Each structure stands twice: as C-alpha cells, then as structure tokens.
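**Q** Any chance you could fold what I've pasted below:
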Amino acid sequence: MDTDPSSSGNWRFAQCFGDKGEVEDITEADIISTVEFDSTGNYLATGDKGGRVVLFERNESKKGCEYKFYTEFQSHEPEFDYLKSLEIEEKINKIKWCKRMNSAHFLLSTNDKTIKLWKVFEKSLRVVSESNLHDGQRPLPPPTAQSHLRLPRMAHQDNIIAAVPRKVYSNAHAYHIHSISVNSDQETYISADDLRINLWNLNISDQSFNIVDIKPANMEELTEVITATEFHPSQCNLFMYSSSKSNIKLADMRDSALCDRHAKLFEEEEDPSNRSFFSEIISSISDVKFSHDGRYILSRDYLSLKIWDINMDTRPVKTIPIHDHLRGKLCDLYENDCIFDKFECVWGGDDKHVLTGSYHNYFRIYDADTLNDVVLQADKSAFKAKKIGGPLPGNKPGAKNGARSSGLRDAMQMETLDFNKKILHPSWHPRENTIAIAATNNLFLYSAA
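**A** Purely as a prediction, here's the structure:
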C-alpha cells in the first residue's frame, strides 16, 4: 500500500543521540532498553542495559523539534541474590514519569527486581566566598582580636541537576518485573511480573497489595503468563493486563481486592486451519496500550497489531499485519530466538495513528482509520542523508524526506533483513507528531509537519 505525501504526514529525521559506530562495536551496557516522553513532551527519558537513565530537555531556543541533553544518573547497579544464587541485572526495564507538581521531576525506573522513585531537580551550588582566612580575593592573616572575627559568606557558584532516589520499592516480586504503570490519581502505581501484579502507594515503599495472582498451586500446571499491564488513563479503578494466551483482561479494583476475576476479556478465536507449532509463541501479546481517551486498546503480538474497542470484546476493530513476510521464516526465527522478541506499540498523541517497530531498524506508522502506513528506518543513513541534503533511503526521487516509502516497504520483504537490528522501544510525544525511537544504542527523533 503506497501513501501520498499528505497522508504520510511528511515524517522526517530530526535528531540522533548516541555513538554512531558500527553495530559490532557496541558495548552491551549502552543498548537502550526503554524510552518515554513525559506528560508535557518537554522531557524525554531513556534507560539502558547498564542501569543508566539519561534525560533530554526540549531546546526552546531552536525552531521545530529539538532536544538537548539534560542529565544522566546511575539508577540501578548489578546485584546478587544470595538466597537464590541469582545475579540481578542492572538493566532498566521500564521508566514512567509522574505528572509534574512543582519544579522537580519525579520518575519511576525498574530493573528485574527493584523499582525506584527518582527526584530530579535543579540545585544551587554554593561555596564559601569569604572567611576569617580569605576575603574572596586573597588570603588574610589569622584574626588577632575577637572583634575581627566574621562569619563566613556563601556565594552562588553554579546550578546543577541533581537526581536523588526518594523511595526504593523492593522484595515484592518473585519473578522479573516487566511492566509498571502510574495511576491517573498520581498516588498509586502497579508493577507486574510473569505471574503477579502488585499495587503500590507512591509514598509507601515497604508495603504493596497483590491484586492479580495467576500462579497455580502446582507450577507444572502453568499455562500462561502476564506479559504487560497498564492503568486506564482517566478511570483510576480500571487497569488491563495481557497474557501469553493472546488475550487481554480488563479488571476493576472496585469489584474486589483480588482482581483475578476480570470484568472483560478481549480475545479473538483462532482459526484452526492456521494452527502450527509456533501458534502459541507468535500469538503471545508483547504490549498493550490504552488510547489517550481510554476508548480503545492497542495490542501487539509477533505478527500483528490489533485495535480493540473497549465496548466490544469479541473481536478487534482492526487487525494490522506487521510481519506477514516472516510467516515462512518462523522456524529460522525460532532457532535464533528472535521469535521471542517483545515489540512495543504506541498511540499517537491524537489517537489517530499507531506506531510499532520491526527488524532491520524499520518501524511503521499507521493511520488507525484508513490503515495507510508509512515505513521509516532508524538508521545511520538518515543523518548522513540530512548532512548531504539527499533523500532518505527508499524514497522516490523528488519526494520529501520520508514522504513516500514504497521503497522501504519493498525492502522490508527482502531476504537480507538484519535480525540483530530491531526497533523494540518507541515513544510518541503526547501533543505533537514527534516520535522517539530506540535503535540499539542510538536514540532517533523524527517529526512531521
């Protein structure tokens, strides 16, 4: 499906952060593992496998969409669980911003076991400018009389950005934490691992409530795991969670303290003729997102995107094939473990577009109504093209950067896809057409007119 420039929104490469070296030279710790805009879109956070959080700030002095480095801090360190003889990686699995209430920023970051609430704020650095032994310009002899004694004076030297862990929420998950979501009331949040979802109060770090528990009495009877969870954007009693059994459960915390009984189950019956050895793996949902108005749900499995109406749980409103060209390669993808890759998905700020990633650093933006799509590639060729003023790869001659993408769509079907390059983590600006894409150790920013 080719698109005309008006429907593609004229997406073009804006910025790239990170080392621009070859993929083979990348340090594992530098690989970006999550990316998230805050609720204003003026700040952007990334977390990496080395446990670092890097924040970017909108550059107001520049026209258009441009971000600059704000601060960086070490959020998590590698740990060792002596009771279970397990190494706990420092890798940041998720970052979620809390709504800004004052001049400081608050954000949650989590690795496999521990969630931290960080306060990031501007701090005035003051130094002693005058004392009994120094007048600010030159040393003074020690005072000889009591009347010569004077109080030291402090002077402002610099403003620095400080990051302080205000709360550490630990020891509540037996399995690896893969999702966190802040409630619309800005007082509570949920964290999820494979078998349980816990509800926390942001102000209480030593106590959480288990609100979903799907662990069977006998682990040999385990048939599904929780894969993602998210709070409803406006109704603080509703949240949803997806499972490896290709379903999404909507739960209401007003019904009961333990939300194992769901209020709604979104599930599509599988066509028996399509069943294969890989069916269970490829139908496992890797990510779910509410639309900003809370009316629709976006879900991503290995081969497709689905849009659900919250009022209709029998089948999705739209099913968008993403990886149809990989159906014949599932055996190879199983061999190299790529079939277990967890692609994320996001809604555009206007709820009219959806975005998800693919292999070879391709990602696709769809119009949720017409399903017209734009294929873009977060690749080094993007900023090379910008430097020399040429078109982006895959565009037809004469087209604006990113306006036509039939060339890239054809390239996606090719045999030569690099499965080590994949777009797993995107984020969309809440109020404008700007997207942030994590591509291995680089952060790409694209914007549309």
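**Q** drop to CA atoms for contacts and neighbour counts, all remaining ones
**A** Fine.
**Q** gap between stretch 356-372 and the chain center?
**A** 17 Å (CA atoms, centre = their mean, to the nearest Å).
**Q** Give the buried residues for that stretch.
**A** Within stretch 356-372, the residues scored as buried using 16 or more other CA atoms under 10 Å are 356-368, 372.
**Q** Likewise for stretch 411-423?
**A** Buried, per 16+ other CA under 10 Å, within stretch 411-423: Met412, Lys421, Lys422, Ile423.
**Q** Run the chain-centre distance for that stretch.
**A** Per CA atoms, centre = their mean, the centroid offset for stretch 411-423 relative to its chain is 22 Å.
**Q** List of residues touching it?
**A** Residues outside stretch 411-423 that contact it (CA atoms under 8 Å, 6 or more residues apart in numbering) are 325, 338, 343, 356-363, 394, 437-440.
**Q** Let's see this one next, to set against the first:
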Amino acid sequence: MIDTEDLSHSDANQPWKFSQCFGDKGDIENITEADVISTVEFDHTGDYLATGDKGGRVVLFERNESKKGCEYRFHTEFQSHDAEFDYLKSLEIEEKINKIKWCKRQNQAHFLLSTNDKTIKLWKVYEKSLKVVSENNLSDGLQRPPSLLNMSSLKLPRMTLHDKIIAATPRRIYANAHTYHINSISVNSDGETYLSADDLRINLWNLGIADQSFNIVDIKPANMEELTEVITAAEFHPTSCNLFMYSSSKGTIKLADMRENALCDSHSKQFEEWMDPAQHSFFTEITSSISDVRFSNDGRYILSRDYMTVKIWDVNMEREPVKTINIHEQLRERLCDTYENDAIFDKFEAVFSGDGKSVMTGSYNNNFMIYPNATDAGSDDTEIVLQADKSAFKAKKTGVPTSMGGLMKGGKDTSRSSSPARGGVAHNNFMKRESDFDSIDFKKNILHLSWHPHENSVAIAATNNLFVFSTL
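**A** Purely as a prediction, here's the structure:
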C-alpha cells in the first residue's frame, strides 16, 4: 500500500487516462431516474468503492488485483433504502441515497453508513458461506418408512460447503432524529461516533446506539420568519475527534470544538471572505451558498465549493482563502438563464487528493477539473480538464491522450496555466472557449466524485455511469 506521504510527484507531470466505466452507456434521454448515481465514496484503503443511487441502491466495487493499473470489479449490490410516506406530515420520503461513509475496517467484514433524507443505516457487508446437506439417512434415494430404519443405520447429516456469497445486513437503523433533510454524515476519527446534519441541526451519534442522539448544533430561530441561513454540509476533523466544521448558505464555514460547549452554536473560528456590498446581486445569495466542505487528510486545509468557485482555506487564517479558483466565471453574465433552468441550484462536490496537495471538482458537459498542487503557493496554477462520457472510450481505443477536455477542438491538451486575479487564482474555465451558451448541456453535470486515498485515481459519477480515471 502506498502511503500518502509518498505521493510527492505532481499530477501535472503524470498523464491522466480513462481506466474503466460501469453502467449503461446509452443515451441520457433513456436513463431511468432511479439509476442516477447520487453519491460516490472510496473506503480508507482505496481497495473498495461504493456508489448510491436515487433508487435507494448501494453498489460496491472491489479492486481487481489481477489487472495492472487502477481497475475495479463488481463486489455486491443491495437495496439500502425504500420510499416511505410520513402520514403525520403527508410527505413522501425519497429512497435516494444522499451520502455513503465507510467505517474503518476492524475485521473481515465491512461497515458503512448510508442515508436518505431522514434515516441513516449502518450496514455490515461480509462473505457468507452457504452449506447444503450432502449426506443423510435418505441419501440412498430410497424413501423407506421409519419402521425399517434401525439404530445401526442411522447417521448424522453431513453439511458441505456449497458456495460463498457477499451478504449485506443492516446492523443499526438511526431514525426519527431529523425534521429536515439530511445533507451530511461524517464518521469521527475516534471510530465510535459520527455526526449527521440537516438544514438546521447537527446531531452526534454513537455507532452502537441507534435510538439516541445528541444535538450539538441548532440554528433554528424561535420564529421561522427570522431564518436567514441553513446548514449545507458538515464534517469531522480527520485527526482531532473534538473538532468539526459546518458550512452555511451564506458562504461561511464555522469550526466548532465540542469541548467548549455541549451546544456548539458558538463556533471557535469562522471562515468568511468579505465581499463588497456594491457587488451583490439578486443571485449572490444563491451562488455564494457552499455546497461542500472537506478537510485535507492532515487537517491543515479546508476545501469549499460554491456555484462559482472553489476556495482553499488555511485553518489558521480565517480572513480570506489562500486560493480561489473560478469555475463558472463565464456564467456570471448568464446567471438569469441558469436560474430559469434551475442549474444555479446544482450542488457540486469538491475533494482533496490523498496527499492534500491537489483538488478536484466538477462542472457541466460531463467535465471535471483537477488542479495539481493547488495548496502550494508557488505552484504553476495548472488546470486539467477531463470529460466523463463516450469520448473517454474513443480516446482509449484510438490512443488519443485522455487528459484533453471534451470541449477542446483539434485534440489540444487542456493542461494550462492561468493568471492571478482577485487575490487568488482565476482559472480560465473550459467554457471560456464556448462562445455559445446554448451548447452547454446542463443535464450532464458532474456533481459527485471521490479521490483514491493513496494514489492518483479518481471515481466520477456521470448520470448513471461510474467512471474511473488514473495516472497509473
């Protein structure tokens, strides 16, 4: 196994290549809504990969050690959640899997948490042996009456191994603790607790106790008309089990310490970039809402994603991010159009690489971007654009480098540098080359992705397909 400290090479020097794809590669118009992937997550070893979809299913993949490079094979599939109906509130609860989080493996079995809008489940996935009776008193095929059997001819039935299957059983069901939709779950570094967050509250759970949780954040006002923000994401610190952070629709990130208060509404640090009120518009509140926050593995940096940008924060500097990457700058003049087609409400994720140096996020036209050495102040600000669609198959067959963006013409490389601006790094987005706004396919949005914890391999959810790209 490669340690994260050994990942000293730059992603920019290693060509990213399409590795494999799982799922139906048919036209997007023929895709069933239930098959759309809604979350992707590598486990702590990177040997297993989990996806959840809008139909409530969880599919697990395992590393195929017999293949060179980074390739996975199907491991097992199970129905995690089903559609429910809340009769008291007359609300339908979707089966869609919002998040999957792996628990650290302690024995031969795997444990993972999955959640829909209301209910969290702890699943045990293990190898189960199926045995059959191979020999008994009637194994000679003669259906003799009991009167003809004597004591000397009686024998104990013999069981022999018939097959081995991968079984999944729910060990705990954590229900009835959230009034609003759950947007985040995060397992603590202590291995015993985890948090779950909805729009207004964050709860702390013990993995072994299903019927009791402890409320650690509550921003619900006494009068709901005074509500000004909601919680959008939350995550535990990777090494300090007392620290966690949560983001808001106002564009702020709050770091809280559970040792200071039982109710952590008073945060210890708040990360927020000042914005000139004169630059505010009707869409500012929507575009500044943070859709995802992540700690780097060493806990030094925080990665946040909103509709327009990716920001990298140093945990010791609250005033401004150390780097700002503009993702959708070319949409700024067309936000009215994205509002009308609801694209402006898309919640993009962003992730760190295993060594915490590079970052990745998604965009439209099935494009996703990798920023090598983004946390390095002296880096050359390179952006690598890749496309998770049919072009990846064609590129692999014809030998065309797959580190080229799908919107580039003439097969040019999309690894490029950008000029600094606005106190951060303004990256020329792929849409800068797109003169026609209508050519952007907003239905092909890369919202969910995950980075292998120990190597340069990434998993990308593109509608109902799971793509794997790697430098191996």
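**Q** coming back round to it: tabulate the buried residues of stretch 411-423 of structure 1 (a markdown table), appending distance to Asp252 of structure 1.
**A** Formatted as a markdown table, these follow (distance: CA to CA, whole Å):
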| residue | distance to Asp252 of structure 1 |
| --- | --- |
| Met412 | 41 |
| Lys421 | 39 |
| Lys422 | 35 |
| Ile423 | 33 |
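**Q** List just the nearest of these to Tyr70 of structure 1.
**A** Ile423 (24.1 Å; CA to CA).
**Q** Could you look up the SS state of the aligned residue in structure 1 for Ala34 of structure 2?
**A** Under the alignment (TM-score structural alignment), Ala34 of structure 2 pairs with Ala29 in structure 1. Put simply, Ala29 of structure 1 is helix when judged by DSSP: H, G, I helix; E, B strand; the rest coil.
**Q** any idea how far Ala29 of structure 1 lies from Asp337 of structure 1?
**A** 20 Å (CA to CA, to the nearest Å).
**Q** swap in Tyr366 of structure 1?
**A** Plainly put, Tyr366 of structure 1 is 27 Å away from Asp337 of structure 1 if you go by CA to CA.
**Q** Repeat that for Arg138 of structure 1.
**A** 67 Å.
**Q** on that earlier part again, make CSV from the buried residues of stretch 411-423 of structure 1 and add distance to Ser273 of structure 1 and secondary structure to it.
**A** Below are the buried residues of stretch 411-423 of structure 1 laid out as CSV (distance: CA to CA, whole Å; DSSP: H, G, I helix; E, B strand; the rest coil):
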residue, distance to Ser273 of structure 1, secondary structure
Met412, 27, helix
Lys421, 32, coil
Lys422, 30, strand
Ile423, 31, coil
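**Q** right, and the secondary structure at Ala392 of structure 2 would be what?
**A** Per three-state DSSP, the secondary structure class of Ala392 of structure 2 is helix.
**Q** Map it onto structure 1.
**A** Checking TM-score structural alignment: Ala392 of structure 2 goes with Ala382.
**Q** neighbours around its match, how many?
**A** Other residues lying near Ala382 of structure 1 total 23 when counted by other CA atoms under 10 Å.
**Q** What of the one 10 residues further on?
**A** By the criterion of other CA under 10 Å, Leu392 of structure 1 has 27 neighbours.
**Q** again, but for Ile437 of structure 1
**A** 27.
**Q** so what's it up against?
**A** Val35, Ala378, Ile423, His425, Pro426, Ser427, Leu443, Phe444, Leu445.
**Q** Check which helix or strand it maps to.
**A** Ile437 of structure 1 is part of strand 434-439, with elements assigned from DSSP states H and E.
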